[in-house]
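[1] Below: sequence and its predicted model.
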Amino acid sequence: MHLIGLQQVRALAGSRILLDDITLGLEAGARVGVLGPNGAGKSTLLRILAGTGEIASGLRTVTGGVEIAMLSQQDDFTPEMTVAEAIHAGKEAHEWATDPKIRQIHTGLLADVPLDALVANLSGGQRRRVALAAALTAPAQVLCLDEPTNHLDVEGVDWLVRHLQERFSGSGKNKGALVVVTHDRWFLDALCTRVWEVVPGIELGNGRPQLPGRIEFYDGSYAAYVLARAERARQNDLAAQKRENLLRKELAWLRRGAPARTSKPRFRIAAAETLIADVPPPRDNVELLKMATARLGKDVVDLEDVSLSFPQPEGEPKVILDEVTWRLAPAERVGIVGVNGAGKTTLLRLLEGVLPPSAGRVKTGKTVKIATLSQATHELDAVADLRVVEAVNEVAATITVGGKELTASQLTERLGFTKSRAWTQVKELSGGERRRLQLMRLLMSEPNVLLLDEPTNDLDTDTLAAMEDLLDSFPGTLVVVSHDRYLLERVTDHQVALLGDGKLRDLPGGVEQYLEMRRAQAQGANVALTGFDKTEQSNDETAGDQVASDEHSAASSTLSAAERRLKQKEADKLERQLQKANQAVEKLHAKLEEVSAQAMTSEKAQEQLAQLGRDLQAANEQVEELEMAWLEAAAEL
């Protein structure tokens, strides 16, 4: 059933055409993810769909009786509001408290937020969750969410996905539809069934008109979108090659001497000029460059019987770590997950050496050179008045990348800054631009240990992919705190968890194991958890679970760094052998099909067919053996 439609809609940003000739429809049961680079017009599109944004021309239609709820990136709560009033405006408690679906939303998002608390006293993350709860509890068929995963931890994102899947499954008017702007790729892949990509407009210059932004439509989840987009890019490259060949021929024809040019037909000259004029400048592709890395020795950072706590105005001190021993190995890649307030950022500051422990010691290797990417990009405050080029030049005037020496201005261009943006003051940059500049300044200092605190903040999906490619090739030790499950599972080899009880726990089962642990805690179940700490069994009265901790640290209960490297090499070798074996099976299948067509009339082909059958059976057995060996090696890792 059709719910909302746009016909030839134009949207402006000041005097600039942001989007033009946008025609689309939203049907019941649709779950749409909106993607695009920062500033492309995603939020503008969402506001137009919700009816809160203005359109310069075109038509917006809404089926009668359809209600729409909108979550903006900025809430409009008044400070004197209570949480209950902000969520259930104008309603008495008895009107909503008896609804189990509303109670479920309160439990999932507001477990730590009292309903009688004033909005003015809430943290930024709590206000965001209150705004999200207000949108989810609204009696609406269409839900428009702008960056709903901001300020949600891994557990919160998982809850939101399950809630929205249940709410918008199926079809029919009562099921409604979802449109969500987000850069969380795991969220998109788990929830959305369609992707709308907002492609930004291009300023052509030289008196030529601007090419406005447009929307490209893809069916399927985020993974399907990535594959379809890659195929479109391949086809566009082929078309561009054909066009360049035609342009080259036209230009060569025009340059065959001035005397002959007067006799050339004017339409051929006009066609060539059209080809030249129609070439838009390439987009400012973001390229994150691999810098040199300082040598890293055997010792990195060791936490030895470390305890850390902070005094509270009332009651007992808040314990972040309680006698924790943790040893980071060279080239180790670890992700940290945990509940909000458990101390993930504090743990990074402890590893960095800027925060001393309450007890125990933090031992840092002599060759260690640490660089930290903070959440708030506060490292750029000191260079806020400098231009982008000057901020890069402050770290190094020139750097060598891939055997080529790049100046500061060349580097900023490679980072995706146009010549005009390269001379913009740092304080005037967007959040995504600040993030790119911050990361590259860190890498230019040649660190061998990277500590990343929510590195995905403010980055669009293309820049995230570029950053992940860069981190894949980083040879040093990597520690990542992030609620972006896609990033954690892509760039780290294993994860650890902070659950708020002072212990640091290994997660052999990854993020999914952490979510299962949290769900079990919420249900008050008894959960046995394997930990890094040296404590014996302890009771967690808040969650009602009983936690069993190992007698030894993770260093003594898992593979050593040297053993892990050998096992990893063995697993990589098996993976390469498995890939070759699978390719051999595919070739045998193709050969079988070819020979089968001849076997009816040729005795020689029949003999060849029998031999191919024996070869295929042997190849399949080899694949099975390699698969079992690879699984065993992966299990040990």
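    On my side now, so go ahead. Numbers count the residues shown, from 1 in each chain.

[2] Every contact and neighbour count from this point should use C-alpha atoms.
    Will do.

[3] correct me, but residue 546 touches residue 538?
    Yes - counting by CA atoms under 8 Å, residue 546 touches residue 538, with 6.4 Å between them.

[4] Looking at the two, which one has more neighbours?
    residue 546 (18 against 12; other CA atoms under 10 Å).

[5] Need the residues that contact the one helix or strand that one maps to.
    Assessed by DSSP states H and E, residue 546 sits inside strand 545-547. The contact list for strand 545-547 (CA atoms under 8 Å, 6 or more residues apart in numbering) reads 521, 524, 525, 526, 527, 528, 529, 537, 538, 539, 540.

[6] The second one belongs to a helix?
    Translated: residue 524. No - counting by DSSP: H, G, I helix; E, B strand; the rest coil, residue 524 is located in no helix; its state is coil.

[7] count of neighbours near it?
    By other CA under 10 Å, neighbour count at residue 524 equals 16.

[8] Roughly how far does it sit from residue 506?
    Distance of residue 524 to residue 506, computed by CA to CA, to the nearest Å: 21 Å.

[9] try this one side by side with the last:
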Amino acid sequence: MNYLSAENLTKSYGDKYLFRDTTFGLNRGDKVAIVGANGSGKTTLLSILAGTVPPDEGLVSYRKDITIGYLDQQPDLNDALTVMEVVLAGDSAQLEAIRAYEHALAHNDTAALERTMADMEKLEAWDYEAQIRQILGQLGIQDVEQPVATLSGGQRKRVALARVLIQDPDLLILDEPTNHLDLEAIEWLENHMNSQNQTLLMVSHDRYFLDKVCNQIVELENGALYGYKGNYAYFLEKKAEREAVVAAELDKNRNTFRRELEWMRRQPKARGTKAQYRIDAFNDLKEKTSQRRNDDGLELNLRTTRLGSKIMEVENLSKKFGEKVLLDHFTYTFKRLDRIGIIGKNGMGKTTLLNILTEQMRPDSGRVVTGGTVKFGYYTQSELNLPENQRVIDVVQDVAEVMKLASGETVTASQLLQHFLFNRQKQYDFVHKLSGGEKRRLQLLLVLVQNPNFLILDEPTNDLDITTLNVLEEFLLNFPGCLLIVTHDRYFMDRLVEHVFVFEGEGRIRDFPGNYTDYREWRSANAEASGGVSSGKNADRNVGGTGKNQKADPIVNLEQTKVEPAQKKKLSFKEIREYETLEKEIAELEQRKAVVLDQLNTGGHHEQLTAWAKEIEELDQLISEKSDRWLELAEYM
């Protein structure tokens, strides 16, 4: 069943065509993501399909009996209303009943209350109201009576998303739905999308989200749409195949073009004496071979300043706003090549910590001692402060006209901008003509050209396209300094960080060894072991409130994690004997392993070598299991 059809869409701004004669269709049950580079026209295409922006040419049509919900990248909300009033401003019968009930309740109208309560009962709107509050809570909006005028940009986006989800339309059109959501909210949204029988069309750069939610990917590239039936991983595979075919065809066309060019230059020069069909074919071939391969990857190998042995010492930091405690005696000593991710719900103090570390905010107590060679590069999520009426290249040249690469070579500002996917024409555009993602890319470039050795990135993935993210990740993997990242992009964090600071509320921060996925798996295993409560032997690995730097040990065999009661557990006589026996057994296993290793190193026939290798594998497994149990019992000795 066809829900949406777009035929021969064309849209241009000035002399630039975003797309021309583009045709697109959406059927019931499709969950489609539009991907592409910043500035390629994804948001414009989505707005045209949603009916908020007209195309220059072409037609968009919808099935008559369906409802459509649209989340804009910059939602327009009525500042005069409260959060609940905005959310209830839909057209469904249930929402109308809830509005009437809330109005009667506010005015203490007994007759109207009886009537509206009957309507609520008839339409099953009581459950609907509870669902509204649940969705708002999952998206981090707790105060439903808060005026919209007091909300931040991120909060407004979340309220707008909640309003669209609550309306439960047949067709959901979302522009960057995961922006400004914390990690738990994104995972909830994933589950919600997968549990709903909705048709979905969205723009997103969240690769895990695309992989888990979408069944089709549509790429907008050079004004053309390329469709892929599958999730994001399938799209990557098939796109690589398509690009290989295009590259091979381009090479073939160029070889043919060289031969045809020689023929065109031969006598007689008068074109009329040559075969016209061959001349036309030559002109077509000339246009095809003039296309450039898209090989302009970001090559972010800028030189960094030398980093000394002393990086930064954080001692007993505390900070609160009113009664809300954000940091409670947080202590940590940063080391060379630290790669740390920061996770936690919105409003728990992640950005506050970054601002204190960079001395943009003072703590209530505690201190930060920074080494003399540390040079911060701080990429913030705050509103962009770029000169709108200045050309892109002038903005970069104001910082540095020539930059040094790690290899010792130098590049000009224009060359560096090209590496950042700003072609020569785009470099001379005014900043106000850039898309949101292009402005973010420019902001990132301005941070990196200052040669920092301690990078602090606060939500760097917002509005960046996937191509930019991939190459940024490659650069950061080889970054020779310290790295501190706040991001809701789980894929980005998983690739780059080695341990995470988890903001748990009330000022507590846990230092967990591993990336985000490691932490989620550990927390899930802990919750299962404790009957739904995330505690256990690793639960006290909290950096805040300790008075000293606590670096957690690697976590192993999470399934055996036990719940630590509020009071220290006393071991039974049997457990004490088990603890003493384990020490002897582990020592014996280690000795046996050493013997087998010696036998393996001296050689033997094939069957012996296979048996010894298998025994070593089994010994390693036993040693690991018994060591985990010994460590668990040792906590209570």
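    Sure, I can see it. Please read all numbers here as calculations on a predicted model, not as lab measurements.

[10] re earlier: go through the contacts of strand 545-547 of structure 1 and flag which are in helices.
    Secondary structure defined by DSSP state H assigns residue 521 of those to helices.

[11] So of the contacts of strand 545-547 of structure 1, which two are at opposite extremes in space?
    Pairwise distances across those (CA to CA) peak at 16.4 Å, for the pair 524 and 537.

[12] In three-state terms, label the residue of structure 1 most remote from its centre for me.
    For structure 1, the residue at maximal distance from the C-alpha centroid (CA atoms, centre = their mean) is residue 259, at 59.5 Å. Using three-state DSSP, the structure places residue 259 of structure 1 in helix.

[13] picking up where we left off before, so can I have TSV of the contacts of strand 545-547 of structure 1 showing distance to residue 405 of structure 1?
    As requested, these are exported to TSV (distance: CA to CA, whole Å):
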residue	distance to residue 405 of structure 1
521	55
524	60
525	59
526	59
527	56
528	55
529	51
537	57
538	57
539	59
540	57
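
[14] any idea which of the contacts of strand 545-547 of structure 1 is the one closest to residue 335 of structure 1?
    residue 529 (17.7 Å).

[15] okay, stretch 341-361 of structure 1 sits on what stretch of structure 2?
    Residues 347-367 of structure 2 are where stretch 341-361 of structure 1 lands when matched by TM-score structural alignment.

[16] nope, stretch 583-602 of structure 1 is what I meant
    So stretch 583-602 of structure 1 sits over no part of structure 2, by TM-score structural alignment.

[17] any idea how far residue 231 of structure 2 is from residue 215 of structure 2?
    Taking CA to CA, one finds residue 231 of structure 2 at 5 Å from residue 215 of structure 2.

[18] what's the strand or helix carrying residue 613 of structure 1 packed up against?
    Using DSSP H and E, the element containing residue 613 of structure 1 is helix 603-636. Other helices and strands packing on helix 603-636 of structure 1, by 3 or more CA pairs under 8 Å, 6 or more residues apart in numbering; DSSP states H and E, are helix 561-599.

[19] helices and strands around the helix it packs on, which ones?
    Here helix 561-599 of structure 1 is seen to pack against helix 603-636 when contacts are counted using 3+ CA pairs under 8 Å, 6+ apart.

[20] May I see the buried residues of the helix it packs on?
    605-606, 608-609, 612, 616, 619, 622-623, 626-627, 629-630, 633 (16 or more other CA atoms under 10 Å).

[21] tell me which of those is nearest to residue 298 of structure 1?
    residue 633 (24.0 Å).

[22] how about the closest one, what does it touch?
    567, 568, 570, 571.

[23] distance of the last one from residue 634 of structure 1?
    Applying CA to CA, one obtains 7 Å for the distance of residue 571 of structure 1 from residue 634 of structure 1.

[24] same thing with the second one?
    With the distance defined as CA to CA, residue 568 of structure 1 ends up 8 Å from residue 634 of structure 1.

[25] repeat for the first one
    As defined by CA to CA, residue 567 of structure 1 lies at a distance of 8 Å from residue 634 of structure 1.

[26] Tell me the secondary structure at the alignment partner in structure 2 of residue 504 of structure 1.
    Using TM-score structural alignment, the equivalent of residue 504 of structure 1 in structure 2 is residue 509. Following three-state DSSP, residue 509 of structure 2 is assigned to strand.
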